[in-house]
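1. Got a predicted structure here, sequence first:
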Amino acid sequence: MDFQMAEKKVKELQNLLNQYNYEYHVLDQPSVSDAEYDQLMRELSELEKRYPELKTFESPTQRVGGEVLDMFEKVQHQSQMLSLSNAFNEQDLMDFDRRIRQLVGDDFSYVCELKIDGLAISLRYEQGLFVLGATRGDGSTGENITANLRTIRSIPLRLKQEVTLEVRGEAFMPRRSFEAMNKQRMEKGEEVFANPRNAAAGSLRQLDPRIAASRNLDIFLYNITNTGETEIESHSEALDFLDTLGFKTNKERRKCENIQEVIEYVQKWTNERPNLPYDIDGIVIKVDSLDQQQELGATAKSPRWAIAYKFPAEEVITTLKGIELSIGRTGVVTPTAILDPVRVAGTTVQRASLHNEDLIREKDIKIGDQVVVKKAGDIIPEVVNVLADRRTGEEVEFHMPTHCPECESDLVRLDGEVALRCLNPKCPAQIREGLIHFVSRNAMNIDGLGEKVVGQLFSENLIQDVADLYKLTYEQLIKLERMGEKSVNNLLEAIEASKQNSLEKLLFGLGIRHVGEKAAKTLAQTFDTLENLHTATHEQLTAINEIGEKMADSIVTFFEMEEVKELIHELKAAGVNMVYKGPKPVSAENAESIFAGKTIVLTGKLEKLTRNDAKERIEALGGKIAGSVSKKTDIVIAGEDAGSKLTKAQELGIDIWNEERLVEELID
């Protein structure tokens, strides 16, 4: 066979195998036998070996896993992957429905979908070709796991249309795959996975893609991040469009005209969930209209137009053997129940938080009690109540100590607080927990610095504050137990990379009392540099809407401390970024812009600007880009071949610009 014949045959086999793969893994309607499929795959593989230049990125032979990775690169999501607020009962759903009606009226519908218990991921396609896959991470930044995701056969490597888009979905391990994998692990004497969710997450975070390929994972896609390039007007239309592109969506979804139909759907799957071939942990309910989604908007953490109903938690009975105390980074003393190991919602539970002394008294919890345990939201173990009628008389009442179990300082209860607190700033437990917080995902996000490694570094006196992290050397780390050359190099690279984080990450990581993630971002956006914030007065801080008296007092006090001033000096000397890098809110500088505070929709093809360029320049001048036209839209910029969005803007009487007008305003 000459090259031209081989090229033709390879293309034919690739197309044929991709179609068979789609029929089997997406449609669940195989049209050929496994033996015939395998024979064609062998034929293609042999031709690609003979003519390697014919091997393409989207060839079905490239799904088996390739080169082993050293570490996962960080990936910035094109739009934030928000989490959903939760509903736990029918009343929560009715309250959600009432809030929607108050904001958009009575003319709307819902789409209900099964909430797959897996790992949220994002897939990016350019001109129809799969180019990037990432984990959710902290919602803004995830990890590049493209090589592992390519091994999931229900993910198309090339779409049926040459579109550029980013989609979201849930990767999971079917129950059959989970059971087969755990059986193999048991036979090899290896530790089994607790549940399919953990197994899926563990599989996709393997540095060797061949391991992921062997785990038989699957995926359901449920969202397109930006439908601006299409004429899609509803979430249900977006799901149908995903189907036409060759994605696998969950066919159990249902469009519901009112909240009663939603509740019926929830009840149906509460009863039928055991019959599914995969795990679900709830139902996702979304307002269908994209215009109404835009109108409803989102909070800092979750969209107002969607909610996740969580199935009732499984409850089990076990014995409370003891109560342990831990000291948090702010000095709060938290009691934890030590339990006889028991299986709850798929995992073995040995510990459960008791929150504070008042809760122990309120529930009359004693050491030795038989207690009911559940996982709140199927995640966090908690003691529900005590079975007092089973007491034998040998149970022991628990009393909180008067001194810190870590440093022996007095424990105090501050006015208005229920928790006991250690106020010693040099308490080893607080320092250690503060270090763990600083390196955590939502703060400085330093890979490889988990609780155990931080504890090890702290106990070896290699770190005493966060500035010490940036002084660690290869020679110090290589001597530590379970730290090989590759681990040390990866850790040092992750520490170095964290120096480039935007200011809000550093602010949150510093652990200023009362300053959470949202407040840290607001402060970073407002003051732009740590130096500006460092010198801010109480009056300047309380002038910001989100900053109250208590938080302002805490911030001023924090930056007045000599040890904080020295810490900032050390971090600055180490090269840690202290400037905000994200998009700026509307400020005095751009408040005069015609775009300031306006909601703008781009539609049609632009000639002089790319869509991303137009978006960035409008946002820099205080404008907000939306994906669909609604009554809250201020300006629609219509390029060539603008479709239904232009028509809708005309119907609503919205200000419509052409590209020439946009360019003129940007230049001015």
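-> Here it is on my side, so go on.

2. C-alpha only now, for contacts and for neighbours.
-> Fine.

3. Excluding chain neighbours, what is closest to residue 527?
-> Excluding its sequence neighbours, the residue lying closest to residue 527 (Cα to Cα, 6 or more residues apart in numbering) is residue 533, at 5.6 Å.

4. Verify the stated contact: that neighbour with residue 520.
-> No: judged on Cα atoms under 8 Å, residue 533 makes no contact with residue 520 at a distance of 10.8 Å.

5. Setting aside sequence neighbours, what's the nearest residue to the spatially most central residue of the chain?
-> By Cα atoms, centre = their mean, the chain has its centre lying nearest to residue 136, at 3.7 Å. Spatial nearest neighbour of residue 136, excluding adjacent residues (Cα to Cα, 6+ apart): residue 142 at 5.1 Å.

6. in a helix, that's where residue 321 is, yeah?
-> No: Residue 321 sits outside any helix when classified using DSSP: H, G, I helix; E, B strand; the rest coil, being strand.

7. list the contacts for the residue nearest to residue 527?
-> Going by Cα atoms under 8 Å, 6 or more residues apart in numbering, residue 533 touches 523-524, 527.

8. Please compare the first structure with the one that follows:
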Amino acid sequence: MAEKSVNSLSEDEARAELAELAQKIGAANKAYHTEDAPEISDAEYDRLKRRNAAIEAQFPALKRADSPSEQVGGAPAEGFAKVRHRVRMLSLANAFDDDDILEFDASIRRFLGLTAEAPLAYTAEPKIDGLSLSLRYEDGVLTQAATRGDGAEGENVTANARTIHDIPETLKGAPRILEVRGEVYMSHEDFAALNERQAARGAKTFANPRNAAAGSLRQLDSTITRDRPLRFFAYSWGELSEPLADTQMAAIERLNTLGFQTNPLTVRCEGPQEMLAHYARIEEQRATLGYDIDGVVYKVDALELQRRLGFRSTTPRWAIAHKFPAELAWTRLESIDIQVGRTGALSPVARLTPVTVGGVVVSNATLHNEDYIAGRDSNGNPIRDGKDIRVGDWVQVYRAGDVIPKVADVDLSKRPDDAQPYDFPTTCPECGSDAIREEGDAVRRCTGGLICPAQAVEKLKHFVSRAAFDIEGLGAKQVEQFYRDGWIREPADIFTLRDRFGQGLQQLRNREGWGEKSAENLFAAIDERRRIPLGRLIFALGIRHVGENASNLFARSYGTWEAFEEAVTAAGAQEGAAWDNLLAIDGVGTVMAQSLVSAFAQEAERASIDRLVHYLDVQPAERPQTDGSPVAGKTVVFTGTLERMTRAEAKARAEALGAKVSGSVSAKTDIVVAGPGAGSKEKKARELGLEVLDEDAWLALIGA
């Protein structure tokens, strides 16, 4: 029988069909992603997804907690043990044009105090579009292979890595401890052959080589991985018992002599002009390389300079990825949906006719805020020549190293005659509360707070996200389900689940997708996360303006939860010593500080935090290895002009020795390093009787 049009469905019919579609699409996802045994064709799968999306658009109130539109692939396969990286696997900052690279070079020179004419060498290498992998060798024997994961913790895929021809099982002449890092990828030729084999046996083909490589490496059955033509390029390292070389280039050459494949297009460049010239050469060869790349990575060549430059919270200062230009596509804007985030922000999302952009099928894109839709920036100046965005428009979508695609332009020649300007809502679509836009804020926010279910659910999703508590088996889908059922209303409820339901197994066993083992695994995963690092806990609270980097900054500054809580509570009046000390943390501004103390000052939110912490064992912040450091634990202020190093380098070296660097002088300051031109800070330090050192005395103190 012919399928009824979405517009003619009754509410009961729509509810029943959404349930049926959720079951069919869920089964298809499981068959493909988890069992590697697809049961329906691509075309049929896509048709089911489109039907589900159309019904949800027509009946938004009926959208299910387990909606297929909120799922990406299948559930993570059980069976991979977690691996804690001894040296974090960090991501890279991105650059998109020549000016970004010139600024990258200039910023490094500023940090190191080098003139524009001083020699400064870099390496340049193709950025492979694959899956990051870390290989650990002990006494020359491969003992462990792990994916990057969240940078701190990845998945143990040792058995699968052993099947990759480019990865040696044993090494001769290697350091006793050697962690080799690189990229797992698949060549175009091998990818095409794999898809031919998949098609010949009626199996699902892969969208692109990167997806094929990632899926192949993460197979629970290593015999499947063995049959997939994976390759590996080595380009970096983690933990070492002894240095590989003095320069990046020499270290890469050393890895090659040890038996690893390294990219032959890696070269040494004398300055940014040579880097840009090599980028142009690689871009010309991109189509003929035989494997996918999405840019060029530049790294400072001298490893001693890399050490001096150090790291930001998530990226090294000494490296950057120069991405190739954004890939573009045109498609139809079918609708605009409003999503409510954990801070109450109303975020417009474009629902698009699916289109492939850079090898990825895109059906959603961000529209930023109401100004962006209206064709203006936050100051009222026109963007896109003042063209607004309307439902039905033909829009240009792009991706440029971003996970979330963006709408870049509108083709007015294809605008439907009946297209109307978009009327941005002034009430929350979830709870009906007023949605206000404060002066100076680009975003409209729901005022419902805790009564808004969208904010509550999004806060819980943030709480269990990867960089926060990362509870295995409790993802966005489960949070929505448990919230809807009244099992979880706030973070503390997660840690009382087992007690509130006895052993909790029977209630979960009765749920679709749950069994005794999966229920027990969930409770065990929750218990495992009762012990949590301070930085992760602060980030998990979801306080506006307090991101992952700031959370780790607060953790390092205060050390323990008790000290942090006491300091933030004392700073609640936004005046006095506690407030001054909070603002004195280098990197903390007034807006962030106000947001932090306001969260702790709100009675309901503070009570929720207190209930949560009652069930946790909060671990003090990890301190740098500072045995013998004369400044470990001390607060240092730099003022005036430093002549033998830049201020940025001085700060980085002090923090590496376990010191806390502050931007202002107070009675809690231990040392003030005063260079020529020091003014009020030096004067105040002497009035307080603090230890004041010149630059030479400081360097002598730290043994530099």
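-> Received the coordinates, thanks. Treat the numbers as computed from the prediction; the structure is a model and nothing was measured.

9. Next, see which of the contacts of residue 533 of structure 1 are matched by contacts in structure 2.
-> Counting by both residues aligned by TM-score structural alignment, their matches' Cα atoms under 8 Å, the members of the contacts of residue 533 of structure 1 that carry over to structure 2 are 523-524, 527.

10. Most neighbours of all the residues you listed, which one?
-> Greatest neighbour count in these, by other Cα atoms under 10 Å, goes to residue 524: 26 neighbours.

11. What does that one correspond to in structure 2?
-> In structure 2, the residue paired with residue 524 of structure 1 is residue 555, using TM-score structural alignment.

12. Its match touches residue 621, doesn't it?
-> Yes: using Cα under 8 Å, residue 555 of structure 2 is in contact with residue 621, at 5.5 Å.

13. which residues do those two both contact?
-> 534-535.

14. one step back: turn the contacts of residue 533 of structure 1 into TSV, columns for distance to residue 361 of structure 1 and secondary structure.
-> Output for these, formatted as TSV (distance: Cα to Cα, whole Å; DSSP: H, G, I helix; E, B strand; the rest coil):
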residue	distance to residue 361 of structure 1	secondary structure
523	39	helix
524	42	helix
527	45	helix
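
15. And the residues you listed, which is closest to residue 456 of structure 1?
-> Distances from residue 456 of structure 1 to these, taken as Cα to Cα, are shortest for residue 524 (32.2 Å).

16. show me what contacts the closest one?
-> Residues in contact with residue 524 of structure 1 (Cα under 8 Å, 6+ apart) are 503-504, 507, 530, 533, 579-580.

17. possible to save those residues as TSV with secondary structure?
-> Listed next are the contacts of residue 524 of structure 1 as TSV, based on three-state DSSP:
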residue	secondary structure
503	helix
504	helix
507	helix
530	helix
533	helix
579	strand
580	coil
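
18. Pull the residues that contact stretch 486-497 of structure 1.
-> With contact meaning Cα under 8 Å, 6+ apart, stretch 486-497 of structure 1 is reached by 70-71, 446-449, 469-470, 472-474, 477-478.

19. between those residues, which is nearest residue 374 of structure 1?
-> Nearest to residue 374 of structure 1 among these: residue 449, at 30.1 Å, using Cα to Cα.

20. what sits against the aligned partner of the closest one in structure 2?
-> Aligned counterpart of residue 449 of structure 1 in structure 2: residue 474 (TM-score structural alignment). Residue 474 of structure 2 makes contact with 464, 522 under the criterion Cα under 8 Å, 6+ apart.

21. how about a cut-off of 10 Å?
-> Residues in contact with residue 474 of structure 2 (Cα atoms under 10 Å, 6 or more residues apart in numbering) are 461, 464-465, 480, 482, 494, 522-523, 525-526.

22. Any chance of JSON lines for these, columns neighbour count?
-> Shown next, in JSON lines, are the contacts of residue 474 of structure 2 (neighbours: other Cα atoms under 10 Å):
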{"residue": "461", "neighbour count": "24"}
{"residue": "464", "neighbour count": "21"}
{"residue": "465", "neighbour count": "17"}
{"residue": "480", "neighbour count": "22"}
{"residue": "482", "neighbour count": "16"}
{"residue": "494", "neighbour count": "22"}
{"residue": "522", "neighbour count": "17"}
{"residue": "523", "neighbour count": "22"}
{"residue": "525", "neighbour count": "16"}
{"residue": "526", "neighbour count": "22"}
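
23. Out of these, which comes closest to residue 46 of structure 2?
-> Nearest to residue 46 of structure 2 out of these is residue 480 (Cα to Cα; 24.6 Å).

24. Run through the helices of the stretch 251-400 of structure 1 in chain order.
-> Here the stretch 251-400 of structure 1 has its helices, by DSSP state H, counting those that start in this stretch, at 259-272, 290-296, 357-362.
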